[in-house]
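[1] Just need the structure, nothing else, for what follows:
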Amino acid sequence: MSKDSRDSGRTAEEFAEGYLQRQGLRLLQRNWTCRCGELDLVMLDGDTVVFVEVRYRRYRAWGGALESVDLRKRQKLIKAAQLFLQQESRLAKHPCRFDVIAIGQAGKEQEPNWIRNAFDS
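    Just a heads-up that it's a prediction; the model follows:
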């Protein structure tokens, strides 16, 4: 991954974090890593633990954000979330969900596409 791609991804994650905090969610962890991968954002929405996958798309022609989270990626996120909850046992009894937040031009003033319960579709 190029430095520009990493910078764009980091900017998109910061944008998504700020947006979600303005919607009332509270940040628990940012870029949590384990042997299975990474959780971009772990947030609390009321008493629900929300695992947020942030997808940045510079061009619409590259496909939608939700489509980019394929079955393999979902399985990795679920496994990482399970490990996170094992490590953070105080949160293990809370309800959980997986959200995807799609951002077009990171940092531009626009409404991101926030897909709640993205894996339930």
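[2] alpha carbons only for contacts and neighbour counts from here, please
    OK.
[3] Please enumerate the helices of this structure.
    3-22, 65-68, 71-87 (DSSP state H).
[4] one more, for comparison:
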Amino acid sequence: MDGKHGSKAIGNQHEAVAARYLHSRGVTIIERNVFNRGGEIDLIGRDGDVLVFFEVRYRGRGSLASGAESITPTKQRRLVKAASFYLHRNGLWTIASRIDVIAIAAGDVKKYRIQWIKNAIQA
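    A predicted model of the protein is given here:
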């Protein structure tokens, strides 16, 4: 298995962890790994009446930056563009939406520590 396919499988694993975590908190995941002109959106879900675009970030032990801190201004712009394109393509401009980050880190007691940062990226 080459590095690209291995990292994609690891990314899918962390997205599945995030999806289970969100589901346990009442979020309905409606799409995963959405690719469009703007870029990739890891997860899209509904948190009550709000459509939420989730960026999933994982950082292992010893990483200097947290998952949330690892999102560069360029990545933030891509996420906003991808979310905007999705809203436009699906005629959803009038609904409430936001971009959240699910930061996953290696845990000490449990396998993962998960932090849900709502409205992490402003459009």
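[5] Any idea what the TM-score is?
    The TM-score (TM-score structural alignment, normalised by the length of structure 1) is 0.87; 118 aligned residues with a Cα RMSD of 1.8 Å.
[6] Out of the helices of structure 1, which is closest to residue 117 of structure 1?
    helix 65-68 (11.2 Å; Cα to Cα).
[7] And the closest one, how far out from the chain middle?
    Relative to the chain's own centre, helix 65-68 of structure 1 is displaced by 12 Å; criterion: Cα atoms, centre = their mean, to the nearest Å.
[8] tell me, it lands on which residues of structure 2?
    Aligned using TM-score structural alignment, helix 65-68 of structure 1 spans residues 67-70 in structure 2.
[9] So what does residue 55 of structure 1 match up with in structure 2?
    Using TM-score structural alignment, residue 55 of structure 1 pairs with residue 57 in structure 2.
[10] Residue 115 of structure 1 now?
    Checking TM-score structural alignment: residue 115 of structure 1 goes with residue 117.
[11] which residue packs closest to the residue most central in space within structure 2, ignoring adjacent ones?
    Nearest to the mean C-alpha position of structure 2, counting by Cα atoms, centre = their mean, stands residue 55 at 1.8 Å. With Cα to Cα, 6 or more residues apart in numbering as the measure, residue 101 is the residue that lies nearest to residue 55 of structure 2, at 4.8 Å, once sequence neighbours are left out.
[12] cool, residue 25 of structure 1 as well?
    Using Cα to Cα, 6+ apart, the closest residue to residue 25 of structure 1 is residue 45 (4.8 Å).
[13] Now which residue in structure 2 aligns to the one you found?
    By TM-score structural alignment, residue 45 of structure 1 lines up with residue 47.
[14] need the contact list for its match.
    26, 27, 28 (Cα atoms under 8 Å, 6 or more residues apart in numbering).
[15] With residue 11 of structure 2 instead?
    Contacts of residue 11 of structure 2 (Cα under 8 Å, 6+ apart): none.
[16] Please say which position in structure 1 it maps to.
    Alignment note (TM-score structural alignment): residue 11 of structure 2 maps to residue 9 of structure 1.
[17] count of residues packed around residue 41 of structure 2?
    By other Cα atoms under 10 Å, 23 other residues sit near residue 41 of structure 2.
[18] separation between the closest residue to it other than its chain neighbours and residue 55 of structure 2?
    Of all residues not flanking residue 41 of structure 2 in the chain, residue 34 sits nearest, at 5.1 Å (Cα to Cα, 6+ apart). To residue 55 of structure 2, residue 34 of structure 2 is 11 Å away according to Cα to Cα, to the nearest Å.
[19] Now do the shared contacts for these two.
    In contact with both residue 34 of structure 2 and residue 55: 41, 42, 43, using Cα under 8 Å, 6+ apart.
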